[in-house]
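*Asks:* heads up, no residue letters with this:
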């Protein structure tokens, strides 16, 4: 019996050693890219992305995902230097900081995710004119910790791809709604101007 246990222990140790060695050589960098075509201009998209307080209204990371999550915001109200941190049992602990933002082209962010080891990533939401609309491209990439990180690259990429597509679908709807609201206000203002009574000329 002792011999069997010893052999099993040696076999397990050998398996662990193999997994560790293989883990050192597995690619640990992830890269995710998702796109959506929006029937709205950058002026309707930018406010939803450059203000991090707007993200929970369209991004997949919200109270529905983690009802107990705690959020904090800091820095300027929007644009470079603005940051958003989260801490929850499902979303974990992390922080996102805007490093660059241009109304006509996009927003770039740095991300920090705290697990047993800190994971840093970079992402961007950029947009270009596409036909009569705007194409938004969401990119994110980072490197997982050594040894076990390589085993989870595929899982991370699939999870983020699904979350990004969910977020882009909601962002599209929100931007198009803003466009519609702006058009309604403009139409109302123009209608009011046209309907305004013209004063009759004074009688001499």
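*Replies:* Thanks, I have it. Everything numeric in this text was worked out from a predicted model, so none of it was measured.

*Asks:* Please make it C-alpha for all contacts and neighbour counts, starting now.
*Replies:* Noted.

*Asks:* what's the longest strand in this structure?
*Replies:* Scanning the chain for the longest strand, with DSSP state E as the assignment, gives strand 118-130.

*Asks:* tell me which residues of that strand are tucked away?
*Replies:* By 16 or more other CA atoms under 10 Å, the buried positions in strand 118-130 come out as 120-129.

*Asks:* Correct me if wrong: residue 165 contacts residue 37.
*Replies:* No: contact between residue 165 and residue 37 fails when scored by CA atoms under 8 Å: they sit 11.6 Å apart.

*Asks:* alright, now check it against this:
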């Protein structure tokens, strides 16, 4: 019996060592991005993305849980504009515009205590606009966050694709 317990203890210690040590060998940052071409001029796309007042029209997360509570603070658009949410499915978090220029908008994200940066890069493309939505996370020395970072591409990438498709639909159905 003592040998079995000792063996189990060694197995648990080995697993912990692999999880922690292996986690520290994983990348400390995660980058996810998706792009789409929208048949609207950059100024019109910029006006939509530089404010949260119409965010839920195209947000993939609003579609998951429209009954979540949303609140807005700061200016209506530009640096300092802030949106917070609280829901069962979408969790609790906020996003705030940290930098805003016609070519790029940068957002500070907080989601259930984790922090990340999102951005929208806008580039003229013919008569339309190429929009690139990106997420960057720094996991530091947290091995669990580094393991989780391996899943971000699959999890967030799909949401970004859905959101950009909805953004395209909303903007292209708006009058010019």
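*Replies:* Cool, got the structure. Treat the numbers as computed from the prediction; the structure is a model and nothing was measured.

*Asks:* Let me see the TM-score of these two.
*Replies:* Their TM-score after superposition, calculated using TM-score structural alignment, normalised by the length of structure 2, is reported as 0.90; 175 aligned residues with a CA RMSD of 1.7 Å.

*Asks:* In structure 1, mark out all the helices, start to finish.
*Replies:* 2-25, 42-50, 153-195 (DSSP state H).

*Asks:* mean distance, the first one to its aligned residues in structure 2?
*Replies:* For helix 2-25 of structure 1, the mean distance to aligned residues of structure 2 following superposition is 2.0 Å (mean CA distance after the TM-score superposition for structure 1).

*Asks:* Distance from that helix to the middle of the chain?
*Replies:* 40 Å (CA atoms, centre = their mean, to the nearest Å).

*Asks:* Quick one: residues in contact with that helix.
*Replies:* Residues outside helix 2-25 of structure 1 that contact it (CA atoms under 8 Å, 6 or more residues apart in numbering) are 146-151.

*Asks:* same thing but 7 Å
*Replies:* Around helix 2-25 of structure 1, the neighbours that count as contacts under CA atoms under 7 Å, 6 or more residues apart in numbering are 146-148, 150-151.

*Asks:* For these, work out which two are farthest apart.
*Replies:* Farthest pair in those (CA to CA) is 146 and 151. Separation: 9.8 Å.

*Asks:* Please enumerate the shared neighbours of the two.
*Replies:* Here residue 146 of structure 1 and residue 151 have no joint contacts, going by CA under 7 Å, 6+ apart.

*Asks:* so who does the residue mapped onto residue 127 of structure 1 from structure 2 touch?
*Replies:* Under the alignment (TM-score structural alignment), residue 127 of structure 1 maps onto residue 122 of structure 2. Taking CA under 7 Å, 6+ apart, we find residue 122 of structure 2 in contact with 42, 103-104, 129-132.

*Asks:* Over to residue 164 of structure 2?
*Replies:* Contacts for residue 164 of structure 2 (CA under 7 Å, 6+ apart) come out as residue 36.

*Asks:* ok, residue 40 of structure 1 to residue 135 of structure 1 distance?
*Replies:* Remark: distance between residue 40 of structure 1 and residue 135 of structure 1 (CA to CA, to the nearest Å) = 9 Å.

*Asks:* Find the residue at the geometric middle of structure 2.
*Replies:* By CA atoms, centre = their mean, structure 2 has its centre lying nearest to residue 135, at 5.0 Å.

*Asks:* hang on, the earlier thing: which of the contacts of helix 2-25 of structure 1 count as buried?
*Replies:* 146-148, 150-151.

*Asks:* Thanks a lot, catch you later.
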